[in-house]
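> I'll drop the sequence and a predicted model, then ask my questions.
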Amino acid sequence: MPTVDNHPERNVIRVQLKQNVVLKEMNESEWAELEPHLLVVDCPKGDFLLHQGVHEMEQYFILDGILKRVVTNQQAKEMILRFADERSMETSYAAWRLKTPTPYSIICVTKARVVKLPLLQWIAFMEKHEHVKQAFEYDVMHLMSEIMAHTITLHLLDAPGRVQRFVRKHSDLFDRIPKKELASYLNLSPETLSRLKHQGKI
């Protein structure tokens, strides 16, 4: 895996990284410190970036494509917790803070490109740059709040309501996520999702 500096598309990658929700306020000296630790990873659809239950954790910044968090029970039943796309990030920071194994997997929904580094290196960097840590922890809290709101939605809203809420909050993702994946996230069958779309209820 090449570092950002060794990658043939490094100039494009640097522009993409500087649009990331957590990294966009960093100055040039902070970039110079962080960049040597960043590895560029191109992942096919269905690739696992992180497996549920491990202790070795990494920090991911998404450049292209869509990732999902997935929890799997002992009967191999899956629940999708969230989707994440360009300019956002994925992490298992909360598990690290709680000293527990990762409670979910992170999987590529589409072909994706991410930049990653070991979570401990990322934490060490943040400890030296308080404004980066504040932006990161705010985003972690925001996405955990989103996951909680989604879980509540599955219980309180009917099928059309769940779909309409997703479209309202994530209109940019609706046509990019495979309908089977989106149906699973909304706890619907693909047929129900298709029917709602054709009935004009979305």
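Yep, it's here. Predicted model, so just to flag it, every value in this text is computed and none were measured.

> use CA for all of it now, contacts and neighbours both
Fine.

> mind listing residues that contact stretch 29-36?
Under the criterion Cα atoms under 8 Å, 6 or more residues apart in numbering, residues Thr3, Val4, Asp5, Phe125 lie in contact with stretch 29-36.

> settle this for me: the second one is touching Val40, isn't it.
This points to Val4. Yes. The pair Val4 / Val40 is scored as a contact, 6.1 Å apart, by Cα atoms under 8 Å.

> alongside the first one, take a look at this:
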Amino acid sequence: MKQHLSTHPRHHFLGLQLARHPLLAQLDDGALAELIDLLEMHDTHRGECMLEQGSRELRQFFVLEGLLKRIVTSPQGREMTLRFAGEGDFETCYEAWRRQDAVAYSVVCAASGCVASLPMSEWCAFLARHPQAQQVFHDRVVTLGQTLVDHAVGLLLLDASARVDAFSRRHPQLIGRLVQKDLASHLNLSAETLCRLSRRTEMRLACA
């Protein structure tokens, strides 16, 4: 369900979440109010597709509650989860918007919550009016790109056990929140292999 923040039953709490979001925390009250007028609020449910691969209706997402996942689907129908975005994180179609191209991945809800979004054209126009926010966003996009590259390299260089250990170290806040299928897709493992390795990791932690 989409609605404006002012009509959302939890508008006060979600407004505070927006004000504290790392991409928006440097905005003054006037700039934040300007952005809020542009936003749509989405109460999301696990499995709900927020953006389809190949779409040209490009959007910027701010995660206030729950989790989003970025998925790419091969021509053969095989899915791989490229990343997860939790509270205080974001999803973006910036590169597709910059190239004036269709988006190369889907954005799907991995855990129910609430997400704010607006069209990429409106987000980029807003950033052009607020250079400090623009710099923060561009820095985060660069960091995101490097994270995706590092993950791809890890899939090539690390064995299955090392992938599970690395994810546990880098994203402890996500452990326990993700279903096995989603995490297995992210680590390019079968669900059975991930289950076996996860039990082994839990045993090591219990003995430490």
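Everything's here; your move. Please read these numbers as outputs of a predicted model, since none were measured by experiment.

> hmm, back to that, tell me which two of the contacts of stretch 29-36 of structure 1 sit farthest apart.
With distances taken as Cα to Cα, the most widely separated pair in the contacts of stretch 29-36 of structure 1 is Asp5 and Phe125, at 18.3 Å.

> list the contacts for the spatially most central residue of structure 1?
When Cα atoms, centre = their mean is applied to structure 1, the residue found nearest the centroid is Ala84 (3.5 Å). For Ala84 of structure 1, the contacting residues are Ile62, Ile66, Leu67, Lys68, Glu90, by Cα under 8 Å, 6+ apart.

> show me those residues that map onto strands.
When these are checked against strands (DSSP state E), the matches are Ile62, Leu67, Lys68, Glu90.

> wait, which of the residues you listed is closest to Asp158 of structure 1?
Proximity of those to Asp158 of structure 1 was ranked by Cα to Cα; the top entry is Lys68 with 23.0 Å.

> skipping adjacent residues, who's closest to the equivalent of the closest one over in structure 2 in space?
With TM-score structural alignment as the criterion, Lys68 of structure 1 lines up with Lys69 in structure 2. With Cα to Cα, 6 or more residues apart in numbering as the measure, Phe84 is the residue that lies nearest to Lys69 of structure 2, at 4.4 Å, once sequence neighbours are left out.

> could you do Phe48 of structure 1 as well?
The spatially closest residue to Phe48 of structure 1, leaving aside those adjacent along the chain, is Ile107, at 4.5 Å (Cα to Cα, 6+ apart).

> any idea which helix or strand carries the aligned partner of Arg140 of structure 2 in structure 1?
Using TM-score structural alignment to pair residues, one finds that Arg140 of structure 2 aligns to Asp139 in structure 1. Asp139 of structure 1 belongs to helix 130-156 when assigned by DSSP states H and E.

> quick check: that helix compared with structure 2, mean distance?
In the superposition with structure 2, the average deviation recorded for helix 130-156 of structure 1 is 0.7 Å (mean Cα distance after the TM-score superposition for structure 1).

> elements contacting that helix?
Using 3 or more Cα pairs under 8 Å, 6 or more residues apart in numbering; DSSP states H and E as the contact criterion, the secondary-structure elements in contact with helix 130-156 of structure 1 are strand 78-84, helix 119-128.
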